[in-house]
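Engineer: Sequence and computational prediction follow.
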Amino acid sequence: MNTPFVQPAVVDGAYAADYNLLKPTRTPAWLAVTGLTATLFAALYCSLIDHTLPDFAAWSSTLWLALALVSAVLITPRVFTVGYLISLLAFLIGWRVGAMNGAQVLVWAASFTAIPLLLQFIDCVVSDTRRNQSRQGAWLGRLLWQMTLVRLCFGLNELCHASEKIFAGLGSFHTLEHGFEGLGITQGAALFVVLGGLIELASAISVGLGLFARLGAAVSLVYFLVATLGFGGEWSRGYAWASPGGGGWEYVMMLLVVFGGVMLTGAGKFSIDGWLLQRGVLARWMVPLSTNAAG
């Protein structure tokens, strides 16, 4: 029988209400909802009318943007952290698919929609730091937001690579398939493309959204070590990422450092893990997958 995780103690009556307060206070939600609606219609236009989104890129971008809108309407007003992160992930996939296929109507709509989404995040950070600036450990709270920004950037960056492998259409898929064949994978190259895309998507969900973040960071760390040591050759090209013979190990090392840091501590409060832990719904054996003992 699973033993539920014990709810952390309330300190000064603040902890229990934390996720009710962790949200923007000045940026109206309708701006993001309007932008996501416009971006979804832009994806439908590019799929059905000007056909700049080919084959399965047409429905993948549309479905992801529909998920972003549904989350913004149904989840974000109730739990901002969870709804915002789901919307952001789905929105970024749809945007990336549009950009890779030159769907300019979608790209422009998404570019404008990114503004209120960014403002919501900034507003949430500012509101939280102002609310807690008089409490003991306020500086540590700001340091956590710094780490959150780094985690989101590197975690959600994996969506770019996942999208080009499994969501951007047959043209991108076959290009990457040929690329894997060039690395010496003559059998099952298509399977490796799909497998790599799924692992990168899981990494974005786990590290970027903060869902079982420690587990996801560990898997991501192993994945990039295997990919770069076994196939990519980055460690043999020197340090600089932008070099004539191909990328060196500069960017790979940054990835490993960030994923290693998340593996040690977890994702923090602006994450799905944080919300689940605060509600006490995780079984005890799941807790170490999300945070360390101190967390």
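Structural biologist: Looks like it arrived, so ask away.

Engineer: CA atoms for contacts and neighbours, from now on please.
Structural biologist: Will do.

Engineer: Enumerate the strands of the stretch 151-295 of the chain by residue range, in sequence order.
Structural biologist: In the stretch 151-295 of the chain, no strands are defined using DSSP state E, counting those that start in this stretch.

Engineer: Which parts of it are helices?
Structural biologist: 170-182, 189-203, 213-227, 250-265, 272-279, 287-290 (DSSP state H, counting those that start in this stretch).

Engineer: Could you give me the buried positions within the third one?
Structural biologist: Of the residues in helix 213-227, 213-221, 223-225 count as buried by neighbour count, 16 or more other C-alpha atoms under 10 Å.

Engineer: Tell me which of the helices of the stretch 151-295 of the chain lies nearest to residue 122.
Structural biologist: helix 272-279 (18.3 Å; C-alpha to C-alpha).

Engineer: Put this next to the previous one:
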Amino acid sequence: MINHVIRSNYPKKIRGLSIYLWLILVVVYLFGFLSYVLLDTKLFFSNPQLFCFTILSSIITLASLFISPRLLKTRNPSSYFIASYLISMFCLIISLRLSSLSNAYFSETFWFVAFSLNVIRFFSVCLNDIWQVNDDHEDFLVSNNVIEWQLLVIRLAIGLDLIPHFCEKLFAGESFRFALTQNFEQLGLGHNALLFVILSGFIELFGAFSISCGFLTRLGSICLFIYIIVAAFLGHHFALGFMWVNRGGGWEFPVLWSILILSFSLFGACGFSLDFILNKHLKLPSWVRWLL
């Protein structure tokens, strides 16, 4: 089974990748998980919610490297690599953020090394596609179109950037949530502040997964666009001028991010996405395809 999964994650047509990198990632993920379990057990008593969610995200991060054909029900090796990479990268950033909030320096170091290796994996695939001049598209993982890869980098940056925000709202425990609730109360939300903290956390979670992994991309981008505009109004950013460096923050960055996010509702995700896999291997209704 291991050999089959490895071949799935590193199909022969992706010449820029090495099987040894996949094996190193498995070892680094495992050490990151074990270092947290063995060295930071005391956190279970001080913040059990943060400890448990960190363990859960670490397990999913490791398990996602072993996504197999039986789960995807497809013989296309590119699909295994895309799904495995996107899900493991998403959960990896969650583990990295939660380890940072836990002050778990050893596991945080391992997760950062794993992140660096994943960046190398990504650009190996990217450059392998771009540098090919072969007109046979069967040799491409996604495309040799530079613009498509550039948009993919932007999509991943936007989606992964949202992860620290929902981690503190949903997974970091009561102390972090209490501080955020106080901040929301100052925005005039009153007794409903805690509800809005949790609701915004789930919106950010869905939006981050949708954009970074390319899952229901159009739906996720519309939800995130509305969320950011509403948050900018509640935060009074539109009354503070344009420049973000103004005291309290102007509306420069919220509008910039919202426009970038909304663009994915028009064009959807590229081939390096879960939407592409679903659309390619499943017979979906037309209204579902519109959400992808």
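Structural biologist: Looks like it came in fine. Predicted model, so just to flag it, every value in this text is computed and none were measured.

Engineer: Nearest to residue 159 of structure 1 among the buried residues of helix 213-227 of structure 1?
Structural biologist: Using C-alpha to C-alpha, the buried residues of helix 213-227 of structure 1 come closest to residue 159 of structure 1 at residue 220, 12.9 Å.

Engineer: right, and residue 91 of structure 2 touches residue 58 too?
Structural biologist: Yes - the pair residue 91 of structure 2 and residue 58 passes the contact test of C-alpha atoms under 8 Å, sitting 7.2 Å apart.

Engineer: Quick check, central residue of structure 2?
Structural biologist: Residue closest to the average C-alpha location in structure 2 (C-alpha atoms, centre = their mean): residue 90, at 3.4 Å.

Engineer: where's that residue relative to residue 96 of structure 2, distance?
Structural biologist: In this view, residue 90 of structure 2 and residue 96 of structure 2 are 10 Å apart by C-alpha to C-alpha, to the nearest Å.

Engineer: Name all residues that make contact with the residue nearest to residue 137 of structure 2 when sequence neighbours are not counted.
Structural biologist: In space, and not counting its chain neighbours, residue 137 of structure 2 is closest to residue 143: 7.5 Å by C-alpha to C-alpha, 6 or more residues apart in numbering. Neighbour list for residue 143 of structure 2: 129-130, 137, 149, 271 [criterion: C-alpha atoms under 8 Å, 6 or more residues apart in numbering].

Engineer: need those in CSV with distance to residue 17 of structure 2, neighbour count and secondary structure, can you?
Structural biologist: Shown next, in CSV, are the contacts of residue 143 of structure 2 (distance: C-alpha to C-alpha, whole Å; neighbours: other C-alpha atoms under 10 Å; DSSP: H, G, I helix; E, B strand; the rest coil):
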residue, distance to residue 17 of structure 2, neighbour count, secondary structure
129, 12, 25, helix
130, 14, 15, helix
137, 18, 13, helix
149, 17, 21, helix
271, 18, 19, coil
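
Engineer: For these, work out which two are farthest apart.
Structural biologist: Farthest pair in those (C-alpha to C-alpha) is 137 and 149. Separation: 15.3 Å.

Engineer: quick one on the thing from earlier: for the residue nearest to residue 137 of structure 2, helix, strand, or coil?
Structural biologist: With DSSP: H, G, I helix; E, B strand; the rest coil as the basis, residue 143 of structure 2 sits in coil.

Engineer: so how far is residue 135 of structure 2 from it?
Structural biologist: 11 Å.

Engineer: and residue 91 and residue 58 of structure 2? which has more neighbours close in?
Structural biologist: residue 58 (28 against 23; other C-alpha atoms under 10 Å).

Engineer: Please say which position in structure 1 the more buried one maps to.
Structural biologist: Residue 58 of structure 2 maps onto residue 65 in structure 1, with residues paired by TM-score structural alignment.

Engineer: From residue 98 of structure 1, how far out is its match?
Structural biologist: 11 Å.

Engineer: can you check residue 48 of structure 1 too?
Structural biologist: Taken as C-alpha to C-alpha, the span from residue 48 of structure 1 to residue 98 of structure 1 is 14 Å.

Engineer: do residue 128 of structure 1 as well
Structural biologist: 34 Å.

Engineer: now do residue 182 of structure 1
Structural biologist: Residue 182 of structure 1 is 27 Å from residue 98 of structure 1, by C-alpha to C-alpha.

Engineer: Tell me which of these two has more neighbours.
Structural biologist: residue 98 (29 against 11).

Engineer: list the contacts for that one?
Structural biologist: With C-alpha under 8 Å, 6+ apart, residue 98 of structure 1 has these contacts: 43, 53, 61, 104, 106-107, 168.

Engineer: Next: residue 113 of structure 2.
Structural biologist: By C-alpha under 8 Å, 6+ apart, the residues touching residue 113 of structure 2 are residue 28.

Engineer: Assign a three-state SS to it, would you?
Structural biologist: Per three-state DSSP, residue 113 of structure 2 ends up helix.

Engineer: Look at residue 26 of structure 1 and say how many residues are nearby.
Structural biologist: 11.

Engineer: ok, now how distant is whichever residue in structure 2 pairs up with it from residue 129 of structure 2?
Structural biologist: Mapped onto structure 2 by TM-score structural alignment, residue 26 of structure 1 lines up with residue 17. Distance, residue 17 of structure 2 to residue 129 of structure 2, by C-alpha to C-alpha: 12 Å.

Engineer: Okay then, goodbye and thanks.
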